[in-house]
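Visitor: Prediction below, plus the sequence it came from.
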Amino acid sequence: MAAPEEQMAALSVADGAAAAEGGKPKKEKKEKKPKADKPKQGGGEGVKGEKKKETKLGLTAKKDGDFGEWFSQVVVESEMISYYDVSGCYILRPYSYAIWDEIKNWFDARIKELGVQNAYFPLFITEDVLMTEKEHVASFAPEVAWVTRSGSSDLERPIAIRPTSETVMYPYYAQWIRSHRDLPLRLNQWTNVVRWEFKHPTPFIRSREFLWQEGHTCFATKEEADAEVYQILDLYRCVYEELLAVPVMKGIKSSKEKFAGALYTTTVEAFIPQNGRGIQGATSHCLGQNFSKMFGIEFETEDKTRAHAWQNSWGLTTRSIGVMVMTHGDDKGVVIPPRVAQVQVVVIPIPQAKLGDEAAAAMKERAAAIADALKAAGVRVNTDTRDNYTPGWKYNYWELRGVPLRIELGPRDMEGGCAMLARRDTGAKESVAWGELAARVPALLDQIQSDLFTKARAAFDGCVETALTWDDFMAALDRKHMVLAPWCDEEEAEEEVKKKSASKEAMGAKTLCLPLEQPDLPEGTKCFVTGKPAKNWALWGRSY
């Protein structure tokens, strides 16, 4: 039911510092939605007795063809998201939110082991507080949404909706921290943020509201802050590589690409071979003392002097789900790694009418017994006993949703005391005796998890080229690859690369990161773009 006008608040979107200076907002780009809510494609038989009818299963776009359309279709048809009537905002349906739950539960347990505590801070930020750290807010200003009215009355001063929470939290850190005994202060919140993107919205990848965790910590020394930055960064690597089976490269952002106001930013970078784009997976920032000086976060040291705290912030978002879909999905639908799958195994009994009701009942009982045994072994199982759909339709249904393993139970299986296992990732099948399923299925799920990562790692590594000259650099970009190139580490050079590598067909390239594992840089190596002495190797690419 709609709320009465008196209870409604109006939002405006500020462009730059428009809320403070009266500027005009940018014009929104119209969001591209899938061509049809339900792309239709033949999937064999659907409802029993109705051959060759459209089943509303399957995708009309190909991953290696129209990648953007494929992604738009696959996240809708697999029931991961639904489009919402506010452009750039999406409903996370249970099938995708379950993946976020797995990520959240895993990561939350690890940061608590480090001594981080969860808290919650409000959604709204007053204008004066948001503007406290000018360099920081300038980078978010075009994306800040403002509440300007309450009911029919204009607010005396607009209130921002958080794009990130440094300016929300740090005034209170200044109140809570007085002595070295109050340190370290290590808080995290699981929450949503709003960034009113004007670029083309993409589900999970670039949305106006998204879920994330954001950690904000304070230490007495830089050494403590540095140590945490890399601890968190490796946890982010684990989320991608060990949970989502997505390979990433750990690195440091260039000065141009680092988080505004940070001393330095570390990152895990993923890559999508189909469109040749890098994608930032998660970041862990050392903020230095910049924010603590701005917000007055001071403490008395052990020797009775005054010092500013050393701070970090770090965040991981629901973008990770989209990266997973892009990495593993295929023309049949999504492919979900077992560790994050809401349903790891689906059991599908295949009764035949000619065998009679008694045989069908026995088959369903056996399917239930198999499911119970697997649940006891810690496997997340669903049993599909719907009798108004054919087995082929059910196979397509669960393949579209990416369930890692299917167990088929037919009349021959009942006679032989076995079941047929079918892998979602490779399609490989094997017959396993009932008594061995509780041991074989978990082992096979582990193998699927490992194989998905191995395949993705090979694709990632195959998309990294080394270039020493501009021509080689551009040739690699044209092959939709990332490029590892020697660089003078100057912002002007990075801007030059972005401009020179752009065309009508493709965006310009930028640094994705300076890899933590740096190849040898022989003395005398020149920057590939300026010819000046190279200071490091940088990973370049076109990106989201």
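Guide: Nice, thanks for sending it over. Here the structure is a predicted model, which means the values were calculated and not measured. Numbering: from 1, shown residues only.
Visitor: Only C-alpha atoms from now on, for both contacts and neighbour counts.
Guide: OK.
Visitor: OK, contacts around the nearest residue to residue 430 once chain neighbours are set aside?
Guide: Of all residues not flanking residue 430 in the chain, residue 421 sits nearest, at 5.3 Å (C-alpha to C-alpha, 6 or more residues apart in numbering). Residues counted as contacts of residue 421 (C-alpha atoms under 8 Å, 6 or more residues apart in numbering) are 405-408, 429-432.
Visitor: for comparison:
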Amino acid sequence: MKQLEKITPQKEDFAKWYTDVIKNGDLMAYGATKGSIIFKPLSFGIWDNIRYNMDKEFKKNNIKNVYLPLLIPESLLQKEKDHLAGFNPELATVTEVGGKKLSEKYFIRPTSEVLFADLFKNEIESHNDLPILYNQWVNVLRWEKTTNPFLRTREFLWQEGHTMHANSLEAKDLTYSMLNVYKNFVEAYLAIPVLSGNKTEHEKFSGADFTLTIEAMMKDGKALQSGTSHYLGQNFTKAFGITFKNKNNEEEFAYGISFGISTRLLGALIMTHGDDRGIIIPPKIAPIQIDILEILANKDKHVHEVALEIFNKLSKKFSVSLDSSEKMPGFKAANSEIHGTPLRIEIGPKDTLKQQVILVRRDTLEKIICPLSSLEKTVKKLLIEIQNYLYLTAKDRLLNNFIEVTNYEEFKNAIQNGKWVIAPFEGTEEDEVKIKEETGASTRCIPFKSPITIKSKNCFYTGKKSNRIVVFARAY
């Protein structure tokens, strides 16, 4: 029987806590290649649910799934110089096959803009072919120097959407729409509140005219970019010659966008909801929503019969697991908690006599005595309550962690204390770089709507008047 190791408390060492939770929760194992991980059933089950439910949202927007090759020829990548420069330090290159040098280098995809651009060039002739709305669920490779499970690994899983349009207005509208799809999904399913807005020029995606982002706050106060949507304009279409004949029969360059989320969301989920007992998975995204634990069934065989009956009934509407092993009750409970199952049902000899079970919420650890006659109704109610509680708790934490500053000293103190700074900012890209070097904080976004009332009219860094409100935070 696997022994559960002690989890380092969050307040003692958050980074160590995160590693302990992942290790004890059977979420991943380290891959044979440095910087890679193996997604175990629990983490891949969460990702599977993300993929399944998100894909339904894409289909509502008429987005179709495709699959493009893993390798990108160097000659193709060279066509978009800004894009290549943005990824150059992370590119993994194939130069030899079967002991023979290749005549051209091939790069393992860090993203697929250039491959989609090459595809679109051959798909589009007239405005009647537009819009084209494609998406793919794939793995990508970026040779990161510093890695952290789920948050930053060299190989990871993601979704990348790429679309082509006949006019900029339609393309921009979809750029914003897809960010809203992400925001609504992450908040509704993962119970993670996010701040949405524009990236600054310094932080935008290489090759984009502008980038939109949703930013989530982890329990340690750091930000995690949780989804992005990029308006590419004609940057890629001009580089790749993607043209169409418009309604006036004139040749025109198409307008593109791209958007993506990744398995970083698993890290976001762990660090938003997890506690010192392990991960807590929101019911709407949990691979297993309910654990049924038989207590001392070896002393009373009737316990197993009742537990099996409950399992068969609940599994028609919920995702349920039944632990009928002879492991100790304390181990079973701790095992359920560390794996983040939203709700567990404990049933022992005394419970069967009273025609009841004990329900234990993973979020609050509250124990509820529930008659068998009202079990299904109570379970449904509790799962909704748990989902809402996780979201509202995280939302309170987010809103209470913003602070306005009026000068750089206040800024440095706020960042040092793990706050998200929100203030007018008129600094340059060079100023952003300097601020990050000195404080570790980067611009997270220019929010669409400020979460707090901003009183200052002047930039905290330059002192100049500014109407541009920017959020800074340390980030993963």
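Guide: Looks like it came in fine. Quick caveat: nothing in here was measured; it's all calculated off a predicted structure.
Visitor: ok, back up a step: confirm that the residue nearest to residue 430 of structure 1 sits in a helix.
Guide: No. Read with DSSP: H, G, I helix; E, B strand; the rest coil, residue 421 of structure 1 is strand and lies in no helix.
Visitor: Look up how far residue 66 of structure 2 lies from residue 384 of structure 2.
Guide: Distance of residue 384 of structure 2 to residue 66 of structure 2, computed by C-alpha to C-alpha, to the nearest Å: 35 Å.
Visitor: Going by distance to residue 158 of structure 1, which of the contacts of residue 421 of structure 1 wins?
Guide: Ranked by distance to residue 158 of structure 1 (C-alpha to C-alpha), the contacts of residue 421 of structure 1 are led by residue 405 at 52.2 Å.
Visitor: and the alignment partner in structure 2 of the closest one, how many neighbours does it have?
Guide: The equivalent of residue 405 of structure 1 in structure 2 is residue 343 (alignment by TM-score structural alignment). Residues near residue 343 of structure 2, counting by other C-alpha atoms under 10 Å, number 26.
Visitor: Next: residue 5 of structure 2.
Guide: 10.
Visitor: and what of residue 44 of structure 2?
Guide: Residue 44 of structure 2 has 17 neighbours, counted by other C-alpha under 10 Å.
Visitor: Equivalent analysis for residue 161 of structure 1, please.
Guide: Quick note: residue 161 of structure 1 (other C-alpha under 10 Å) scores 22 neighbours.
Visitor: Ok, residue 470 of structure 1 next?
Guide: Residues lying near residue 470 of structure 1 (other C-alpha under 10 Å) number 16.
Visitor: What residue in structure 2 is paired with it?
Guide: Using TM-score structural alignment as the criterion, residue 470 of structure 1 maps onto residue 408 of structure 2.
Visitor: do you know how far its match is from residue 77 of structure 2?
Guide: Counting by C-alpha to C-alpha - residue 408 of structure 2 and residue 77 of structure 2 are separated by 41 Å.
Visitor: nearest residue to the alignment partner in structure 1 of residue 204 of structure 2 other than its sequence neighbours?
Guide: Under the alignment (TM-score structural alignment), residue 204 of structure 2 pairs with residue 258 of structure 1. Excluding the flanking residues, the one nearest residue 258 of structure 1 by C-alpha to C-alpha, 6+ apart is residue 265, at 5.2 Å.
Visitor: That neighbour touches residue 285, doesn't it?
Guide: Yes. Assessed by C-alpha atoms under 8 Å, residue 265 of structure 1 is found in contact with residue 285 at 4.3 Å.
Visitor: still on that earlier bit, any idea how far the aligned residue in structure 2 for the residue nearest to residue 430 of structure 1 lies from residue 371 of structure 2?
Guide: Matched by TM-score structural alignment, residue 421 of structure 1 corresponds to residue 359 in structure 2. Separation of residue 359 of structure 2 from residue 371 of structure 2 (C-alpha to C-alpha) stands at 10 Å.
Visitor: if you line the two up, which stretch of structure 1 does the longest helix seen in structure 2 fall on?
Guide: If you go by DSSP state H, structure 2 has its longest helix at helix 375-399. Using TM-score structural alignment, the residues of structure 1 aligned to helix 375-399 of structure 2 are 437-461.
Visitor: Give me the residues contacting that stretch.
Guide: 241, 245-247, 271, 273, 327-328, 337-339, 344, 370, 373-374, 377, 379, 404-405, 423, 425, 432.
Visitor: List the superposition-based mean deviation of that stretch with respect to structure 2.
Guide: In the superposition against structure 2, stretch 437-461 of structure 1 averages 0.8 Å from its aligned positions (mean C-alpha distance after the TM-score superposition for structure 1).
Visitor: Just to check, residue 516 of structure 1 is in contact with residue 248?
Guide: No. With contacts counted by C-alpha under 8 Å, residue 516 of structure 1 stays clear of residue 248, the gap being 11.8 Å.
Visitor: more crowded one of those two?
Guide: residue 248 (24 against 14).
Visitor: ok, for that one, nearest residue in space, not its chain neighbours?
Guide: Residue 248 of structure 1 sits nearest to residue 270 (C-alpha to C-alpha, 6+ apart), 4.7 Å away.
Visitor: Now which of the contacts of stretch 437-461 of structure 1 would you call buried?
Guide: Buried subset of the contacts of stretch 437-461 of structure 1 (neighbour count, 16 or more other C-alpha atoms under 10 Å): 241, 245-247, 271, 273, 327-328, 337-339, 344, 370, 373-374, 379, 404-405, 423, 425, 432.
Visitor: all helices of the stretch 351-500 of structure 1, in order?
Guide: 356-376, 391-400, 411-416, 437-461, 470-478, 491-500 (DSSP state H, counting those that start in this stretch).
Visitor: ok, average deviation of whichever helix or strand comes after the last one from structure 2?
Guide: Think helix 491-500 of structure 1. Downstream of helix 491-500 of structure 1, the next assigned helix or strand under DSSP states H and E is strand 510-515. Average distance, strand 510-515 of structure 1 versus aligned residues of structure 2 after superposition (mean C-alpha distance after the TM-score superposition for structure 1): 0.5 Å.
Visitor: Strand 510-515 of structure 1 maps to which residues in structure 2?
Guide: With TM-score structural alignment applied, strand 510-515 of structure 1 matches the range 442-447 in structure 2.
Visitor: what sits up against that stretch?
Guide: Against stretch 442-447 of structure 2 from outside (C-alpha under 8 Å, 6+ apart): 195-200, 203, 213, 215, 223, 225, 432-433, 435-436, 468-475.
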